[in-house]
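Chemist: When you get a sec, could you give me coordinates for this:
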Amino acid sequence: MPGTSGPGERPLEGLHVVECASFVAGPSGGMALARLGADVLRVDPPGGGGDFHRWPVDDQGTSLYWAGLNKGKRSLALDFRTPEGRELLLALATEPGADSGVYLDNVAGRARLTHEELTARRPDVIHVHIEGAAGGKPAVDYTVNAGVGIPHLTGPADHAAPVNHALPAWDFLCGQYAATGILAALHRRHRTGEGSSLSVALSDVALTALGDLGWLDEAHRTGRPRPRIGNHTYGSFGVDFPTADGHRVIAVALTAGQWKALLAATGTADVFAALEPALDADLSDESDRYRHRETIEAILRPWFAARPYEEVARRLDEARALWGPYRDMAEAVELALADENSVVREMDQPGIGPMATTTCPIRTDGVPTPPMPAPALGADTDAVLSERLGLSHSEIGKLHDAGLVAGPR
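Modeler: Modelled structure (predicted):
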């Protein structure tokens, strides 16, 4: 059973979570719990939900996306939009026991199980509902990101149109808030015996993150958006530099020590010491480095441009400067797979075959746990209905005949 493999007992071993969610936020939250040992049961309609065939896909059209976001879970294929299927889902979500009665969903409309329905069966149920905007208005990561101003900060300094970013960051952050909410609610239930009804909205998550960074108040105080600065690091010094042989690196100096190391690596300490009086600046100060970032960049750029990557890397490392190479994703995954200590591993994913995937980024005693494959859609349908709900073979067969449940194809 997923949630029981790996070295030793993991912290959420024995916890049962029912996840009725699709796309990124809900499934990533459920997977975070599964990676820590919880038995997470993902519920999809027969044939799969809206994300079952989502790209990227392999050569046969099987979704690498779906497999990646459901590692270590069990799968129940159930038509919960019917009264009979809804009843089964309700029974699973409110299953008795100290380690059960935890339900995570992002279902909208009439198919959604309400908290009132859940508490009527189990008053101490823990229910975490993920939504686009607070109150239920539809939204996804990409629409939320557009609405909070990030695309107007992204892209080259001279670019006028908004630039979307590829990573659904708010989705993943929302999933971690959902997982944290479940753990907090479990602690509360253990302490008081009471359940919880929690909701997490993508738009709230995005605004919270920007508020925590001080970005919202900055815009509020100035009354204007922050200008684009291209690849420069906001509020400090950091930018990309091409090397003589066509590579590109980013060098960053957030602290005075990192600034000193960068100057030592590039042999420019005397140049900047002579320049500071003319600029009326103290470049050991982060704010002054940001104000004069373009001047600093112009002075450092020839040093990088005159040297091949290997020399640049060696000199920066010897000085203990803060830097990193730019890689494409194909390079990144191959390097990670070659690193025995990496969280990236190759495993056999049923229906796909060898798959480069990841394990939990939380290491136990410094060691990452092996990744667990995602289930085939409906792989655990019969076992769950039998073990968790006590249905007989005959009763399960009738559900299959009626098209209410399905097993793996």
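Chemist: make it CA atoms for all contacts and neighbour counts henceforth
Modeler: Fine.
Chemist: Now the element after the helix or strand harbouring Val43, going C-ward?
Modeler: Taking DSSP states H and E as the criterion, Val43 maps to strand 39-44. Per DSSP H and E, the first helix or strand lying C-terminal to strand 39-44 is helix 64-69.
Chemist: chain center to that next one, what's the gap?
Modeler: 13 Å (CA atoms, centre = their mean, to the nearest Å).
Chemist: can you check stretch 399-409 too?
Modeler: With CA atoms, centre = their mean, you get 32 Å for stretch 399-409.
Chemist: cool, and stretch 314-331?
Modeler: Using CA atoms, centre = their mean, the offset of stretch 314-331 from its chain centre is 24 Å.
Chemist: Show residues contacting that stretch.
Modeler: Under the contact criterion CA atoms under 8 Å, 6 or more residues apart in numbering, stretch 314-331 has outside partners 247-253, 258-259, 261-262, 264-266.
Chemist: just checking, what packs against the strand holding Val43?
Modeler: Applying 3 or more CA pairs under 8 Å, 6 or more residues apart in numbering; DSSP states H and E, one finds that strand 39-44 contacts strand 16-20, helix 25-35, strand 74-78.
Chemist: do you know which of these lies nearest Gly132?
Modeler: Gly132 lies closest to helix 25-35 among the helices and strands packed on strand 39-44, at 10.0 Å (CA to CA).
Chemist: what helix or strand is the residue nearest in space to the middle of the chain on?
Modeler: Taking CA atoms, centre = their mean as the criterion, Phe172 is the residue nearest the geometric centre of the chain, at 3.1 Å. Phe172 belongs to helix 169-192 when elements are defined using DSSP H and E.
Chemist: Against which helices or strands is that helix packed?
Modeler: Packed against helix 169-192 by the contact rule (3+ CA pairs under 8 Å, 6+ apart) you find helix 25-35, strand 126-131, helix 141-147, strand 196-201, helix 202-212.
Chemist: Wait, Ala185 touches Thr192, no?
Modeler: No: the criterion here is CA atoms under 8 Å, and Ala185 misses it with Thr192 at 10.2 Å.
Chemist: Compare these two (neighbour count), which wins?
Modeler: Ala185 (23 against 10; other CA atoms under 10 Å).
Chemist: thinking again about what came up before, please work out the angle formed by the directions of the helix holding Phe172 and strand 16-20.
Modeler: Between the axis of helix 169-192 and that of strand 16-20 there is an angle of 140 degrees, by axes from the mean of the first three to the mean of the last three CA atoms, to 10 degrees.
Chemist: here's the other one to compare against:
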Amino acid sequence: MSTVDSRGGAPLGPLHGIRVLELGSFIAGPFAGQLLADYGAEVIKIEPPQAGDPMRRWGITQDGESLWWPAIGRNKKSVTIDLRDERGQRLVRELAASCDVVLENFRPGTMARWGLDYETLRGDNPGIIMVHVSGFGQTGPNSSEAGFGSVAEAVGGIRYTTGSPGDRPARTGISLGDSLASLFAVIGTLAALTERSSSGAGQEVDVAIYEAVFALMESTLADYHAGGVLRRRSGSVLAGVAPSNVYPTADDAEVVIAANADSVFTRLAEAMGRPELARDERYATHQGRGARMAELDALISAWTATRKSGELIEQLREHGVPVGRINTAASILTDPHFAAREMILWRRNGNGTELPMNGVVPKFSRTPGEIDRTGPALGADTDAVLSAVADGERLARLRADGVL
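Modeler: Sure thing, here's the model as predicted:
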């Protein structure tokens, strides 16, 4: 049977009962906190008084609030504490004593200067798991360097392979490095929690953003070292793999068709009304199609350009050819598959505006994730959370002194 809570019998997420203390700002740490909260963990986000996490004002804003904040801050509790004040550091240490996980993305050495390093915290809580997210990791000659996601994408190798031949290395359009680091932080957290269930002991999890990027670089090292091939920017295609490209449609949309396998190419040729293409010795093999990528793409583009995207996609799917529209935010908002999978969640932000945000990934059959609240107002939970470690008089003094 699924575990339910007292809020109308709603199923609890798979991490219900896990308490996470989130320290840090921007994306690399807080996105990991968002995911853990999506899965039901209690995430207590520590923010600087007055200013809060810069993500509250990051990117496109409405009435002074970031349109990103309601999502990246969702399900979290906001507690304001000045981490640069010794009294604030003492409060955080007291909170950590009752937490399962401390998640931080400050520059290495910062937590130690504040007396909040792993060795100190585990003295109070031997089962504590401390998850570090930084540009270059907690050790090594570059560990003390500032490391934003964009820099880590360059160092990890993905920038060199992104873009079109002859152009400068391109950005993917999102904060890819930070998000990848967050995913590995969540994976590491879950692995450490699993191990703790048998050993009873916590540990440190060290996530470097450049390593999170590098982990996705496939066989590029072996390709170069043993094969003499340096993977380079190839634009919308992968060298030697065809047809697998972006193709135009009659309604000015674009679709990706991936028909590089022999059997799939045969089905594409049939859908095009050109079954002879699959028998043509120039295109009958993977190697032949790869060598004649440009002429093959020209043939396919001439065909796709005569059809509207919806009609084209339906026709190719009927023939078992992998195809997908190149979506934008506008088309995703009206996509019935996204809606059916609950991947677009409509929630009201702090200003009362209903906004769409990304749904929970992955889907759990018995303990689904849920979004109970959007990103909270700064300090909305300070008194409720800190009352467990400090009485009202102490909190009043700290607030008067600007520590809260």
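Chemist: where does the TM-score land?
Modeler: TM-score for the superposed pair, counting by TM-score structural alignment, normalised by the length of the second structure: 0.88. Supporting figures: 387 aligned residues with a CA RMSD of 2.5 Å.
Chemist: Give me the buried positions along whichever strand or helix holds Leu300 of the first structure.
Modeler: If you go by DSSP H and E, Leu300 of the first structure is part of helix 293-305. Neighbour-count burial for helix 293-305 of the first structure, counted by 16 or more other CA atoms under 10 Å, picks out Arg293, Ile296, Glu297, Leu300, Arg301, Trp303, Phe304, Ala305.
Chemist: what's the mean deviation for that helix versus the second structure?
Modeler: With mean CA distance after the TM-score superposition for the first structure, helix 293-305 of the first structure departs from the second structure by a mean of 1.8 Å once superposed.
Chemist: Check the offset of that helix from the chain's centre.
Modeler: For helix 293-305 of the first structure, the distance to the chain centre is 35 Å (CA atoms, centre = their mean).
Chemist: One more: stretch 181-190 of the second structure?
Modeler: On CA atoms, centre = their mean, the centre of stretch 181-190 of the second structure falls 10 Å from the chain's centre.
Chemist: Over in the first structure, find the residue span it aligns onto.
Modeler: Using TM-score structural alignment, stretch 181-190 of the second structure lines up with residues 174-183 of the first structure.
Chemist: Alignment lookup: Glu318 of the first structure to the second structure.
Modeler: So Glu318 of the first structure corresponds to Glu318, using TM-score structural alignment.
Chemist: Likewise for Val200 of the first structure?
Modeler: Match for Val200 of the first structure (TM-score structural alignment): Val207.
Chemist: how many neighbours does Arg289 of the first structure have?
Modeler: Applying other CA under 10 Å, we find 23 residues neighbouring Arg289 of the first structure.
Chemist: Val237 of the second structure and Asn245 touch, don't they?
Modeler: Yes: the criterion here is CA under 8 Å, and Val237 of the second structure meets it with Asn245 at 5.6 Å.
Chemist: Compare neighbour counts for those two and give me the winner.
Modeler: Neighbour tally, Val237 of the second structure and Asn245, criterion other CA under 10 Å: the higher count belongs to Asn245, 20 against 15.
Chemist: element containing the more buried one, please.
Modeler: Per DSSP H and E: Asn245 of the second structure is located in strand 244-248.
Chemist: from the middle of its chain, how far away would that strand be?
Modeler: The chain centre lies 26 Å from the centre of strand 244-248 of the second structure; the measure is CA atoms, centre = their mean.
Chemist: Which elements pack onto it?
Modeler: strand 254-258, helix 293-304.
Chemist: Tell me which of the ones you listed lies nearest to Leu386 of the second structure.
Modeler: When those are compared by CA to CA, strand 254-258 sits nearest Leu386 of the second structure, at 52.0 Å.
Chemist: what range in the first structure does the closest one sit on?
Modeler: Under TM-score structural alignment, the match for strand 254-258 of the second structure is residues 248-252.
Chemist: Repeat that for stretch 76-84 of the second structure.
Modeler: Mapped onto the first structure using TM-score structural alignment, stretch 76-84 of the second structure covers residues 73-81.
Chemist: ok now do the closest residue to Glu86 of the second structure other than its chain neighbours, which residues does it touch?
Modeler: Distance criterion CA to CA, 6 or more residues apart in numbering; nearest residue to Glu86 of the second structure, sequence neighbours excluded, is Trp114 at 7.5 Å. Taking CA under 8 Å, 6+ apart, we find Trp114 of the second structure in contact with Leu83, Arg84, Glu86, Gln89.
Chemist: For the third one, give its distance to Ala112 of the second structure.
Modeler: Going back to what we said before, that points to Glu86 of the second structure. 13 Å (CA to CA, to the nearest Å).
Chemist: Then Asp124 of the second structure?
Modeler: In this view, Asp124 of the second structure and Ala112 of the second structure are 15 Å apart by CA to CA.
Chemist: Buried ones in stretch 42-53 of the first structure, by neighbour count?
Modeler: For stretch 42-53 of the first structure, a neighbour-count test (16+ other CA under 10 Å) marks Arg42, Val43, Asp44, Pro45, Pro46, Gly47, Gly48, Gly49, Phe52 as buried.
Chemist: burial of the closest residue to Pro46 of the first structure other than its chain neighbours, as a residue count?
Modeler: Nearest residue to Pro46 of the first structure in three dimensions, chain neighbours excluded: Ala77, at 4.9 Å (CA to CA, 6+ apart). Neighbourhood size, Ala77 of the first structure [other CA under 10 Å]: 25.
Chemist: related to what we said a few turns ago, report the angle between the strand holding Asn245 of the second structure and strand 254-258.
Modeler: Using the same axes, to 10 degrees, the direction of strand 244-248 of the second structure lies 150 degrees away from that of strand 254-258.
Chemist: what angle sits between strand 244-248 of the second structure and helix 293-304?
Modeler: Here strand 244-248 of the second structure runs at an angle of 40 degrees relative to helix 293-304 (the same axes, to 10 degrees).
Chemist: who touches strand 244-248 of the second structure?
Modeler: For strand 244-248 of the second structure, contacts defined as CA under 8 Å, 6+ apart pick out 236-238, 254-260, 297, 300-301, 304-305.
Chemist: How about stretch 45-53 of the first structure?
Modeler: Contacts of stretch 45-53 of the first structure (CA under 8 Å, 6+ apart): 22-23, 61-63, 66, 77-80, 377-378, 403-406.
Chemist: Check those against Pro361 of the first structure and report the nearest one.
Modeler: Trp66 (19.1 Å).
Chemist: Spatially nearest residue to the closest one (excluding sequence neighbours)?
Modeler: Phe52 (5.8 Å).
Chemist: Alignment lookup: that neighbour to the second structure.
Modeler: Using TM-score structural alignment, Phe52 of the first structure pairs with Arg56 in the second structure.
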